[in-house]
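> give me a 3D structure for the following:
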Amino acid sequence: MARIHYVLPALFALGALALSSVFIVDEREKVLVLQFGQVKQEITEPGLGFKLPLIQDVVRYEDRILGLQSQSLEVTLRDNRRLIVDAFARWRITDAVSFREAVGAGGIDSAQSRLDPIISAAMRQVLGSVNSNAVLSEDRTGLMNAIRDIARKQSESLGVEVIDVRLTRTDLPEQNLAATYARMRAEREREAADEIARGNEAASRVKASADRAVVVTTSDARRQAEVIRGEADASRNAIYAEAFGKDPEFFAFTRSLTAYERALREGNSSIVLKPDSDFFSYLNTPNGKPAQ
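The predicted structure follows:
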């Protein structure tokens, strides 16, 4: 019984030591085995790992792609315009040993604090060599790739790889916004005035053309009307002449009646004539014939 009393605690201690020497490596991780702060083993494959209990420690790092939002940065471009720029970078740990030696126990947070100035310096270098039109255009792929390449080269010593850099904001400083908006408004107003002037000019041309067409059409219509009126007068005179030739007395009678109708119409001027005037010749004779 005494032996069992001592053996059981020993077995429990050995089991605890055995369990503490075994660890699991996830497929999303990179693992380092450290002994007194020195790297003894790097494990990149998922599965079981072993270490010396109480002597060695396990440090785990993300093997997935990580993101970094850079600090806002004021950049002076080649055309002396200033922009507030920030970017979003994606990166991953490629060499866990170099990463540990570079950042120490700070891990991911320490790495991001060292990557941020690297990306900012790359942004200053690339954006400072181009004009504002290139930065503010829709296609900035070339600029972002150049920033990525510079940041990737400068961060190799950290044991990481910069996969991608994207410009997320490119704004003017607050003190320049009002002046820029005023200039843009003036340019738009000038363009609007030019468009209005061109529209008025086009409208004047259309109106002049329409007026000319009206004059031409009206003149042609009047000419045709005069021709028709002349032809009608000629026909009428021919009919009158023919009627006068057939019955001169009846023709004279109808002409006299027409003259009476026009002269004696209400509202006409007053006419003073002798009763025996030739004008009333058809009214003075009982049979309606003019006096001889």
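
> CA atoms for contacts and neighbours, from now on please.
Will do.

> burial of Tyr282, as a residue count?
Residues lying near Tyr282 (other C-alpha atoms under 10 Å) number 17.

> so it lies in a strand, does it not?
No. Using DSSP: H, G, I helix; E, B strand; the rest coil, the assignment for Tyr282 is helix, not a strand.

> that one and Arg255, how far apart?
Using C-alpha to C-alpha, to the nearest Å, Tyr282 is found at 11 Å from Arg255.

> same check on Lys246?
15 Å.

> ok, now Leu127?
Using C-alpha to C-alpha, Leu127 is found at 104 Å from Arg255.

> those two: which is more packed in?
When Leu127 and Arg255 are compared for neighbours, Leu127 comes out ahead with 22 against 11, by other C-alpha under 10 Å.

> quick check: chain neighbours aside, which residue is closest to the more buried one?
Using C-alpha to C-alpha, 6 or more residues apart in numbering and skipping residues adjacent in sequence, the residue nearest Leu127 is Leu77, 6.1 Å away.

> again with Phe99
Among residues not flanking Phe99 along the chain, Gly159 sits closest, at 4.5 Å (C-alpha to C-alpha, 6+ apart).

> second chain to compare with the first, below:
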Amino acid sequence: MTKAMKKFIGWLIAIVILFILFVLTGPFYIVNEGKQVVITRFSKIVDSHEEAGLYIKVPFLDQVTEYPKLILSLDGDPQSITTKENQYIIVDTTSRWRITDPVAFYQNFQTLDNAYNKLSDIVDSSCRTVITQNRMSEIVRSSNIINERKNTEAEKDEETKEIDKLVNADTVNEVVTKGRSELCRQMTAKAQDEVRGWGIELLDIVPRQVKYSAELNESVYNSMIKDRNQVAQAYRSLGEGKKAEWLGRLENDKRTIASEAYRKSEEIKGAADAEAAAIYAAAYNKDIEFYTFWKSMESYKQNLKDYPATYSTKMDYFKYLYGSDGKR
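Below you'll find the model as predicted:
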């Protein structure tokens, strides 16, 4: 092997070793799908990438900070807020946001934790500002369908109308002019104005739970219990009225049926008595003496059955019990 060849091989080995050392220092990095990165050198931003791929950096000098491109959620802490009617309510919100400019985001926050803390304060502030300017009905309702149902009163049956009168169901609720959806848009717009230029897009803010404060819970529950008891009492009163009505009808029907039955029975008895009288008359005309004897026997059986002995001076009544000589 010549001297030149040895020198060439030595340089080749040196180059390979340097290349391996270069690769081992980590000059390459990968940006995955759904990620975006900011490259800093001595705390100064030198580059950023929002597309997935393989990229090169200066080893030991460049730092890669990775942020998600996906939509992120922020669950706020429940907070006590006063409505326009000075009612204290507990509002628990959730919001969605994403990083649209990683460079601006790094300049303002650097880390996601810092962004969460700052964004949470902004969301709570915008939520409080909007809610304090509106009534409770605007916060919990999105339409006036509860009042529109009143227009279908004509479709209800008489019993339902009567129940509604007993429980004062004609009360009209407050008319909603904005509604919950519009208030959510206002919260989002107000918060978005404050984070403008921070590399953040706030998609929405939604109150996931709205409830009365602990001080009002008991009074609200008592009011609901009173209302339900009133409705229950109305149904009981209506039921008692219907019961009395049906019992009255029952008694009238019983009297009507009994009267009609008595009338028919009297007609039947009258017809039977007439027929019996006709039969008796026909029998009497055929044999008067036998008819008189038969009627006397029937009378004895009816009148003397409870008497062991009979004493009377009226002998005509007992003429069939004694002979012509006065003996039995």
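
> how many neighbours does the residue nearest to Leu127 of structure 1 have?
21.

> which position in structure 2 pairs with it?
Using TM-score structural alignment as the criterion, Leu77 of structure 1 maps onto Thr83 of structure 2.

> which element is Asn200 of structure 1 on?
With elements taken from DSSP states H and E, the one containing Asn200 of structure 1 is helix 174-246.

> by contact count, what packs against that helix?
Counting by 3 or more C-alpha pairs under 8 Å, 6 or more residues apart in numbering; DSSP states H and E, the packing neighbours recorded for helix 174-246 of structure 1 are helix 248-263.

> compared with structure 2, how much does the helix it packs on deviate?
Taken over the aligned residues, the distance from helix 248-263 of structure 1 to structure 2 averages 1.0 Å (mean C-alpha distance after the TM-score superposition for structure 1).

> is it true that Leu166 of structure 2 touches Ala232?
No. The criterion here is C-alpha atoms under 8 Å, and Leu166 of structure 2 misses it with Ala232 at 10.3 Å.

> okay, the two: which has more neighbours?
Shown here are Leu166 of structure 2 and Ala232; by other C-alpha under 10 Å, Leu166 has more neighbours (17 against 14).

> quick one: contacts for that one?
Applying C-alpha atoms under 8 Å, 6 or more residues apart in numbering, we find Leu166 of structure 2 in contact with 231, 234.

> how about it, what's its match in structure 1?
Match for Leu166 of structure 2 (TM-score structural alignment): no aligned residue.

> also the one 10 residues further on?
Structural alignment (TM-score structural alignment) places Val176 of structure 2 against a gap in structure 1.

> and if you look at Ser265 of structure 2?
Ser265 of structure 2 maps onto Ala225 in structure 1, by TM-score structural alignment.

> that match: neighbour count?
Per other C-alpha under 10 Å, the neighbour tally for Ala225 of structure 1 reads 12.

> how close does it sit to Ala213 of structure 1?
Using C-alpha to C-alpha, Ala225 of structure 1 is found at 18 Å from Ala213 of structure 1.

> can you show me the helices along the stretch 1-150 of structure 2?
3-24, 102-108, 112-132, 136-140, 145-148 (DSSP state H, counting those that start in this stretch).

> show me what the fourth one is packed against.
In this case it means helix 136-140 of structure 2. Using 3+ C-alpha pairs under 8 Å, 6+ apart as the contact test, the elements touching helix 136-140 of structure 2 are helix 180-195.

> one more time with 10 Å
Other elements packing on helix 136-140 of structure 2 under the criterion 3 or more C-alpha pairs under 10 Å, 6 or more residues apart in numbering; DSSP states H and E are strand 88-99, helix 112-132, helix 180-195, strand 200-212.

> do the same with the shortest one
Packed against helix 145-148 of structure 2 by the contact rule (3+ C-alpha pairs under 10 Å, 6+ apart) you find no helix or strand.

> so which bits of it are buried?
Of the residues in helix 145-148 of structure 2, Asn147 count as buried by neighbour count, 16 or more other C-alpha atoms under 10 Å.

> and the next helix or strand past that helix?
Next along the chain after helix 145-148 of structure 2, taking DSSP H and E as the criterion, comes helix 158-166.

> any idea how far that next one is from the middle of the chain?
22 Å (C-alpha atoms, centre = their mean, to the nearest Å).

> next: stretch 258-268 of structure 1.
Computed by C-alpha atoms, centre = their mean, the separation of stretch 258-268 of structure 1 from the middle of its chain amounts to 78 Å.

> who touches the alignment partner in structure 2 of Lys40 of structure 1 in this structure?
Matched across to structure 2, Lys40 of structure 1 falls on Val46, judged by TM-score structural alignment. Shown in contact with Val46 of structure 2 (C-alpha atoms under 10 Å, 6 or more residues apart in numbering): 38-40, 62-63, 103.
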